[in-house]
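**Q** dropping the sequence and predicted coords here.
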Amino acid sequence: MPWDHGALPEPVTPESEGMDSERLSLVDGYLQGYVDQEKLAGSSFAVMRRGRLVYYNAFGHARRETEQPMAADTIHRIYSMSKPITSVALLTLYEQGKFQLDDPIEKYLPEFAEMRVLTGGSAAQPVTRHATASITPRHIMTHTAGLTYGFEGVPHAVDEIYRYRKIGNDKQTLAEFTEALGKAPLRFDPGTSWNYSYGTDVQGRLIEALSGMRFDDYLQSTLFDPLGMVDTSFTVAADKADRLANNYTRPRGPLELFEDATDSPYLRQRVFKSGGGGLTSTLPDYMRFGQMLANKGELDGARVLGRKTVEYATSNHLPGGADMEAMGAGGFAESAFRGVGFCLIGSVCIDPVAAPNMQSLGDYGWGGAAGTRFWVDPQEDLMCVFMTQFMPGGRYPVQEYLRHLVLQSIVD
């Protein structure tokens, strides 16, 4: 069945793919409820089973102020849903034999040689020692490198150092970013714990070093063009600007603008191409990316990764098969910790009973700060994408309940 670029695939009845329409329609009331209660301005959701579109609907507004409806082609800031895209791009270089997962990363990025770990002191006067191991590509792909993000409000001295030195600011090139990162101490020895971090942005710089291309050019030629992701980019083009959604928040009750689409930084070129959180995309574009993964690396005749690579990459890569909770994970993440490991693309369910919401063994995916989420369930041959624009996205358990509503509708 043909699938035009930038559009949704042709829908089929849920019954034709072993799902119950009436059960699946519960999604409508659930998502409309968030709009009616003014918790979200709008959202859209799509479910693919066995490569066929069995559910799609959009709710509410992309821009409430002008009553612009949410649509399939609405452009969203996908924030950390950029991460799986970057990791897949790096895996294409892994397939070419450009690196091994456990290589010392200083082999390719010498600025990470002689890393040190914070042991005490303060951000102004840190006490450090030499790290017991080198950072590796596997570490930066699983957030176990000892790096962090420098989020506001995080009191750890290393996060304070990131903030003071403005590591990851929009005016840095990726090379300048990793140079600055290499001079900051680590929070822990590589491979000994889990902490959400700039690791995926380091992947972007590693892609440049290995490919000899600019990171954004590599994404375009290796993923976006072959997969027909026509609306995915770091900058929203002028002729598409009217499709960018507003981003909302709710600090005092009513929804308020967090970022006005008409004056968004995403309308302007930024030097820092953040593979960890800088892309914009649409529901159909991300569906094409997700379905490529669900198809074990191929979509519409374009093969991005080999079948075995996808299976290997979506296995748990945390040491000893641990879940994130056992790795000492804490603070912010786009996933639960218990019963959930980390693969080379995102989180992966390793214990469905221990995990806090119903999901299949091997279910993997990731989300973004404004509430977007995608997941692939290989056991049930499902691929789902949810889009919205609300900060912080983790305030509501939308994604968890959507999983329940999708899985309870399977009847074959």
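**A** Structure's in. What do you need? Numbering: from 1, shown residues only.
**Q** can we go C-alpha only for contacts and neighbour counts from here?
**A** Noted.
**Q** so which residues of the stretch 251-400 of the chain form helices?
**A** 283-294, 307-313, 398-407 (DSSP state H, counting those that start in this stretch).
**Q** in the shortest one, which residues are buried?
**A** Of the residues in helix 307-313, those scored as buried under the neighbour-count criterion (16 or more other CA atoms under 10 Å) are T309, V310, A313.
**Q** circling back to that earlier point, among the helices of the stretch 251-400 of the chain, which is the most enclosed?
**A** Most buried of those, by mean neighbour count (mean count of other CA atoms under 10 Å): helix 283-294, with a mean of 25.
**Q** show me what that one is packed up against.
**A** strand 42-49, strand 298-299, strand 373-377, strand 382-388 (3 or more CA pairs under 8 Å, 6 or more residues apart in numbering; DSSP states H and E).
**Q** got a markdown table for those strands, with mean neighbour count too?
**A** Converted to a markdown table, these look like this (neighbours: other CA atoms under 10 Å):
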| stretch | mean neighbour count |
| --- | --- |
| strand 42-49 | 24 |
| strand 298-299 | 20 |
| strand 373-377 | 24 |
| strand 382-388 | 26 |
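**Q** how about the ones you listed in a markdown table, adding distance to L223?
**A** Shown next, in a markdown table, are these (distance: least, CA to CA, whole Å):
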| stretch | distance to L223 |
| --- | --- |
| strand 42-49 | 20 |
| strand 298-299 | 11 |
| strand 373-377 | 17 |
| strand 382-388 | 18 |
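**Q** against that first model, consider the following:
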Amino acid sequence: MNMMVSRRALMGGMALAGAGALLPRAALAWKVDGAALYPATDAFIKGFVDRRELAGTLAAIGKGQEAPLFFGAGVQSNDSATPVGPDTLWRLYSMTKPVTGIAAMLLIEDGKMKLDQPIADFLPAFANMKVQNVPDGSITDVRPAKGPITVRQLLTHTAGLGYNIIQKGPIKKAYDDNGIAGGQASRLPIPGFAPVTPAPSLAVMADRLAALPLVYEPGTKWSYSISLDLMGRLIEVVSGQPFDAFLKARLFDPLGMTSTGFMVAAKDVPRFTSNYAPFGGALIPFDPAASSIYLDRPPYPMGGGGLVSSARDYDRFLAMLLGEGETGGVRVMKRETARLAMSNLLADSVDRKGTFIDGQGFGAGGRVSLPTSPGGEGIFGWAGAAGTIGFVHRGLGYRVGGYTQIMPPDAVPFQGKFGETFFKDVTG
């Protein structure tokens, strides 16, 4: 396997449901034994470290509003003896999207915007959008959009927007040239990726995005996109606060998420992971903790893929979701708002064939399972480009997180098989 981090590596969130021959064996990390309650999950996550395929792995599982159980194996970085644990910091990438989606739902609850309101009411540059006549084709062969982009469509990847990690041809180049990026990977150049200088602010990113054509007609097709990053700008305008400040005030501070943000402070580097790519039978740290790109303040807070967090912090977010807006005696949103956010917000007419959510629904920034979905109804969550995964299962009453750092995430089946392994433990 070569060093190239494929474009699929940054798609993130694709899955809810042998590169280690030269990797030195990592030490057992977390002292809590998960084997008693979750034997399949425990064996699954430890196996990747035992086989020297991953540096460190961690599971965080909570039942109802009970305290979470953390268990795992390995170290934060292969050049460190520091074991992973509940306060280790991980790059969430697209696990940021549900956080942004829930933040938008707070403004809907506040009555400051409506679910089916055109975003042009707040961002006038999006009033008269054009659509490519051929998706990923010419960016000058366009037609007027048949309808406006709405808040619902931004939440659910149905606005018709593109993604520079998904699109091809002229529209991808236009996104790259305009710095319309949903995440950062490394200070180092990465083979297979064009160098992209992100726009200097959310406002500039949004204005540049508005000047480009849509890939699809709004409201017609589910297409993974930059929409949750644009939602960050919408939140700024509607709330009158910087996007990151809004998240801190309305979600992170009330929930006690003190380890979550868009950069890693110098004092927190000792608990930050390194991010790896498989190469020649070993794991190469292409974003080492000590010199990570996350040590710098990003050009703008990326609502689609920019957060760093700990398993303990993200579990608090999931506990709030499972508690339908409340956890630990703190209510951050109304019960009905939380239920709406975790419901299927897609119309039956939305084309989702062949996509990450084929046969499933989508809510406020995360996949929603349907009665016919694997695992049954009641699952809400998403995953990240460096191998992390987080979801709640409202039917079974669990909140679940899986953590590691490898790109692309499908280099090993940690993310892809984590959910189904957990279900073996709780459903038999």
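**A** Yep, that arrived. Owing to the predicted nature of the structure, the values given are computational and were not obtained by experimental measurement.
**Q** before we move on, the earlier item: closest one to S360 of structure 1 among the helices of the stretch 251-400 of structure 1?
**A** When the helices of the stretch 251-400 of structure 1 are compared by CA to CA, helix 398-407 sits nearest S360 of structure 1, at 9.0 Å.
**Q** which position in structure 1 aligns with E420 of structure 2?
**A** Using TM-score structural alignment, the equivalent of E420 of structure 2 in structure 1 is H404.
**Q** excluding chain neighbours, what is closest to that match?
**A** Nearest non-adjacent residue to H404 of structure 1, counting by CA to CA, 6 or more residues apart in numbering: M358, 6.0 Å away.
**Q** for burial, what's the neighbour tally of the one you found?
**A** Each residue near M358 of structure 1 was counted by other CA atoms under 10 Å, and the total is 16.
**Q** how near is it to S87 of structure 1?
**A** The spacing between M358 of structure 1 and S87 of structure 1, counted by CA to CA, to the nearest Å, is 26 Å.
**Q** for K39 of structure 1, same thing?
**A** With distances taken as CA to CA, K39 of structure 1 is found 32 Å from S87 of structure 1.
**Q** ok, the buried residues of helix 307-313 of structure 1 vs F289 of structure 1, which is closest?
**A** The shortest approach to F289 of structure 1 among the buried residues of helix 307-313 of structure 1 belongs to V310, at 12.7 Å (CA to CA).
**Q** center of structure 1 - which residue?
**A** Central residue of structure 1 (CA atoms, centre = their mean): M81, 2.3 Å from the mean position.
**Q** looking at it, it is touching W366, isn't it?
**A** Yes. Between M81 of structure 1 and W366 there is a contact under CA atoms under 8 Å: 6.1 Å.
**Q** what sits in contact with each of those two?
**A** When contacts are counted by CA atoms under 8 Å, 6 or more residues apart in numbering, M81 of structure 1 and W366 have R373, F374 as shared neighbours.
**Q** want to try TSV for the helices of the stretch 251-400 of structure 1, with distance to G199 of structure 1 as columns?
**A** Listed next are the helices of the stretch 251-400 of structure 1 as TSV, based on distance: least, CA to CA, whole Å:
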stretch	distance to G199 of structure 1
helix 283-294	21
helix 307-313	16
helix 398-407	24
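**Q** contacts for stretch 160-180 of structure 1?
**A** Defining contact as CA under 8 Å, 6+ apart, one finds that stretch 160-180 of structure 1 is touched by 111, 123-124, 149-152, 154, 181, 184, 201-202, 204-205, 270-273.
**Q** follow-up on the earlier one: and K39 and S87 of structure 1? Which one has more around it.
**A** Counted by other CA under 10 Å, K39 of structure 1 and S87 do not tie: S87 has more neighbours, with 23 against 18.
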